[in-house]
Each structure stands twice: as C-alpha cells, then as structure tokens.
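J.: Here is my input; please provide its structure:
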Amino acid sequence: MIKLIVTDMDGTLLDDNKNLNHEFHEVYNELRNRDIKFAVASGRHYSEMHKYFRPQYKDMIYIAENGGQIVYEDKEIFTSTMDMNEIFKIAEDAMQLNDVDIILSGSQYLYLYNYKNKPLNEIRDFYFQFKIINHLSQIKEKVFKISIFNEKGSDYNTHKFIYDKWEDKMTVTASAFVWTDIYNKEVDKGVAVNVLKEKFGIRDNEVMVFGDYNNDIEMLKQGYHSYAMENASEEIKNVANFMAKSNNDNGVLQVIKDVVLA
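T.: This next block holds a predicted model:
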C-alpha cells in the first residue's frame, strides 16, 4: 500500500508551460481522504513552490532547494544551510568561467551576483522575490544553495569545472540544461525523502516517486515504486523501476489514478 507520494515539479508534475493539470485538486483530495502523504520536490524556493498550491493544500509537504529545506504544515521540519566562507570560495571559482551568472538562494530572497542580464526570464519563471547584488556581504540571511547559469548548457563547461573542484565537499548536480546547483554534501532530494520516511514511519515499498532530471536520481532510489517520465533523461530512466507518460500527457496523475486510487 502506498503511503507517501513524492514528485518533482518542473518537467514532471507541471507541463512545459509550468501549469498544474486541472485534475490535480480532485486527485489530491482523494489521496488526503485515504491518508496518503503527498510531497512536491524541487530546486525551487519554498515560497515559489507554495504559490502553486496555496491555500487549499496546507497539509502538502514541500521539499525545496533540492532537499535543503522541508516544510510541512507551514513549519520547517528539516533545513541545511551553507557556510558563508564556502559560499565565497565557490563564487570565486565560478567567476573564473566565462558567460555564467551566479545565483544564491536565501530564505527570503534570490540573489543575483555577477549578473549579466541573461537568466532574468528563467529566474522569473521560478522566483518572484530577487535582488541584484554587487558583493556577497550584502546577503544577511541563511543560504541554501548556489546555482550557476550557463545559457550554453551546464554540461558545456560549468558542471565539470565545479564538480572537479568541489565534489569532495559539496553536492554538485546539473538540475536542468542551463543550471548547475551546489549545496551541502548531506543534502539532496533522496535525503529529504528519507527524512519523511523516518518521520512518518514509512517503508521503501510504501513510497512512490516521480522524476525527470538528474537531480531526481537519489530520491528515485528511496522507493520501490520509482517512475521516470517519458521525457526524462536517460540517467533517470536507467534508475527508475517504472515509466510514466510525459509531463505534457499528465503522466504523474495518470499513474496515481491507475495504480494508487483504482
């Protein structure tokens, strides 16, 4: 019996236009009636995730910042923030690369550093509160994650360069085609799912997970009922035990209706 469902947002639960399917409300209410926990997991900021589901989904679980923050019933139940000295060093390394922008995700704001105007449209899709800064000392709050934007693609040179320098101390992952994310070593979506399993007393075979990109790999390993979207990367398809239709074909909700609610 499934007791916990965890799904990535972009490219998974949301379609390519960043829209939530009209069937979601009905499906979610039925899951709630059956006491099945539902979590959304993303590299997004919590406030940006929350706007998709408020106010009627107060008992939804939010795994934000690729696992750096978990919020349940409006309360933080897990958080992992970066050391400011490490942030300075990572930013210094990133600035050695050409044509990249550095974005830092704080508890209240997104901070654009070394900003060259390129990723603003991308950022507006994910965040509504951001500040452009000239120095990292302007940040006066905790930081969950550093993201590096490269419009040529994260695999072009960004990911390997940062990974080679920091993989022994930090988690470095390509979270989308143009984004490389860096956050604390003990943090990823898989760790977050494990936190939820322990909190609610749920076993691996009671967990259903959906993902499409490489930052979803670790969370797919946390449940037997792991689904790669039809539009997923090959790495995700190799890890998942099952396949779902694409995000544009409402794959997540279709599996839930057919497998969990049937």
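
J.: alpha carbons only for contacts and neighbour counts from here, please
T.: Noted.

J.: so how far is stretch 131-146 from its chain's centroid?
T.: Remark: stretch 131-146 is offset 20 Å from the chain centroid, using C-alpha atoms, centre = their mean, to the nearest Å.

J.: buried ones in it?
T.: I139, K142, V143, F144, K145, I146 (16 or more other C-alpha atoms under 10 Å).

J.: Doesn't the fifth one belong to a strand?
T.: Yes - assessed with DSSP: H, G, I helix; E, B strand; the rest coil, K145 lies in a strand.

J.: Work out for me the element the residue nearest to it when sequence neighbours are not counted sits within.
T.: Leaving aside its sequence neighbours, K145 sits nearest to Y183 (C-alpha to C-alpha, 6 or more residues apart in numbering; 4.9 Å). Counting by DSSP states H and E, the element that carries Y183 is strand 179-184.

J.: Second chain to compare with the first, below:
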Amino acid sequence: MRSAPTSPKTAPLVKRDDKIVSTTPIERADYLQGIEIIRSIDYRDAGVVIGGAHGAYAERKDAPFVERIRTYNRDLRLVDDLTEVDDDMLKMAIFDFDGVSQRIVDDLSVLPSTAQVVISGEYWIDIMSAAGNKGKAVTDLQKALGVTPEQTVIFGDYLNDLEMMDRGTLSFAMENAHPTIKETARYIAPANTKYGVLSVLSMLLDV
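T.: From the prediction side, this is the model:
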C-alpha cells in the first residue's frame, strides 16, 4: 500500500503573463476513479475542490464548505457533476473539516502510479499527476521564452525543487534548504528568512 508523501513533486500549471505555457493534467481514468472514491466517503466531513487550467470547481454546495474553499479559490464554480466539467484537471484537493484522515489516504492508495497522492496540510490531501515536476516546468518555460540554462537562475529550498536544480547554470540553494538541495545546487544563497532571493538577484543585476 502506498503512503502519501508530504512533499509534492508536481508543477501541473506553467503560466507566463496570464497565458498558459504548459499543463500536466491528471489522467482522465485516474480523475474519474478519484471522484468515485471521494464521493463514497461518508465517514468524514470531507469534500473536494478541483483545480482546472481555467478555474476551480466543486459539487458540494453547503455554506461551510463553500466559504472555506473560496478562501483559496476566488474563482470557484459550483457544478452539479464534476465528471462533466470540460477542463484540464490539474489537482483534486480534498478538504477534511476534522483534519486529514489516514482512512481517506488508504482509500486513495488504490489509485495507479500515474497519480500522486499528497498530504499537503493539516486538513488537505491533494491528488495530482505523477508525470510532471518543477524541472519539466522550468524546461517548458525556457522553451517558451527562448532562453538557455546559461540564462536561467534557479532557487530551491526543499525536495520538491530537486528536479529543477540542474535546469539553470546559476543554481542556488537557500542557506536553510534541505541538505540534498544544498548538495545539488552550485551556490548557496542567504536563507529565505533573510531575503536570500532578493539579495542574489540584486547582486546579479547590480542594483
């Protein structure tokens, strides 16, 4: 049985100036299976919001759930059937009012390896495609901008940044980064609590 990691690897949506560069949607079969599992959850006060390329969607309409979800999704659209929404579905976020339940995680563990189940907070479980990561996202953006790794600066601090650390010649790990990120990066920047990114960019741009 797969356990749910706490550090998501995916970057399902890449945008530039409000224009979509690339998406890594959930496989349709995985999405439908996930919806079926979530709908069957009657042992917790939980609901799901779907993050699509063009908006957020939910079919649970009671006020407490909608108010909580709108805090994070101002463009939330309430629908009758999530399986009929026409969009690239990038993330399924389950909100459990009582805190993340291991039983829900176990129920979702039957999803195939093409899907990634992630505990993303005290009340949240995310389901995303396992096909994407931040390295792919950076490569997609480089292609869209027409820039090379030599023209790219990378900053990282945790394991979900690992795949992108070699996509730029100037790769910086924050001083308070995970040890693996510090080993992978070419340079060390001040901690993010000390405005490390701004400090390095100011130095590089001589401002």
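
J.: Tell me how the two chains score on TM-score.
T.: In this superposition the chains share a TM-score of 0.66, using TM-score structural alignment, normalised by the length of the second structure; 194 aligned residues with a C-alpha RMSD of 3.9 Å.

J.: which element follows the strand holding Y183 of the first structure toward the C-terminus?
T.: helix 189-200.

J.: for G168 of the second structure, what are its contacts?
T.: T148, P149, E150, Q151, T152, V153, I154 (C-alpha atoms under 8 Å, 6 or more residues apart in numbering).

J.: And for H54 of the second structure, the neighbour number?
T.: For H54 of the second structure, the count of nearby residues is 13 (other C-alpha atoms under 10 Å).

J.: just F130 of the first structure next, same as before
T.: F130 of the first structure: 17 neighbours (other C-alpha under 10 Å).

J.: What is the neighbour count of Y163 of the first structure?
T.: Counted with other C-alpha under 10 Å, Y163 of the first structure comes out at 18.

J.: same check, this time on F38 of the first structure
T.: Neighbours around F38 of the first structure, by other C-alpha under 10 Å: 19.

J.: what's the next secondary structure element after whichever helix or strand it is part of?
T.: F38 of the first structure belongs to strand 37-41 when assigned by DSSP H and E. Next helix or strand after strand 37-41 of the first structure toward the C-terminus (DSSP H and E): helix 46-50.

J.: name the helices or strands packed onto the following helix or strand past that following helix?
T.: Using DSSP H and E, the helix or strand that follows helix 46-50 of the first structure in sequence is strand 61-64. Secondary-structure packing of strand 61-64 of the first structure (3 or more C-alpha pairs under 8 Å, 6 or more residues apart in numbering; DSSP states H and E): strand 37-41, helix 46-50, strand 69-72.

J.: what helices or strands is the helix or strand following the shortest one leaning on?
T.: Proceeding N to C from strand 69-72 of the first structure, the next assigned helix or strand is strand 75-79, under DSSP H and E. With contacts taken as 3+ C-alpha pairs under 8 Å, 6+ apart, strand 75-79 of the first structure sits against strand 69-72.

J.: what does stretch 92-109 of the second structure contact?
T.: Contacts for stretch 92-109 of the second structure (C-alpha under 8 Å, 6+ apart): 1-4, 34, 37, 41, 44-51, 117, 119, 121-128.

J.: what's the spacing between that stretch and its chain's center?
T.: 17 Å.

J.: element containing the closest residue to H225 of the first structure other than its chain neighbours?
T.: Excluding the flanking residues, the one nearest H225 of the first structure by C-alpha to C-alpha, 6+ apart is M208, at 4.6 Å. Per DSSP H and E, M208 of the first structure falls inside strand 207-211.

J.: That strand vs helix 189-200, what angle?
T.: 160 degrees (axes from the mean of the first three to the mean of the last three C-alpha atoms, to 10 degrees).

J.: Give the other helices and strands that strand 207-211 of the first structure contacts.
T.: strand 4-8, helix 217-220, strand 225-229.
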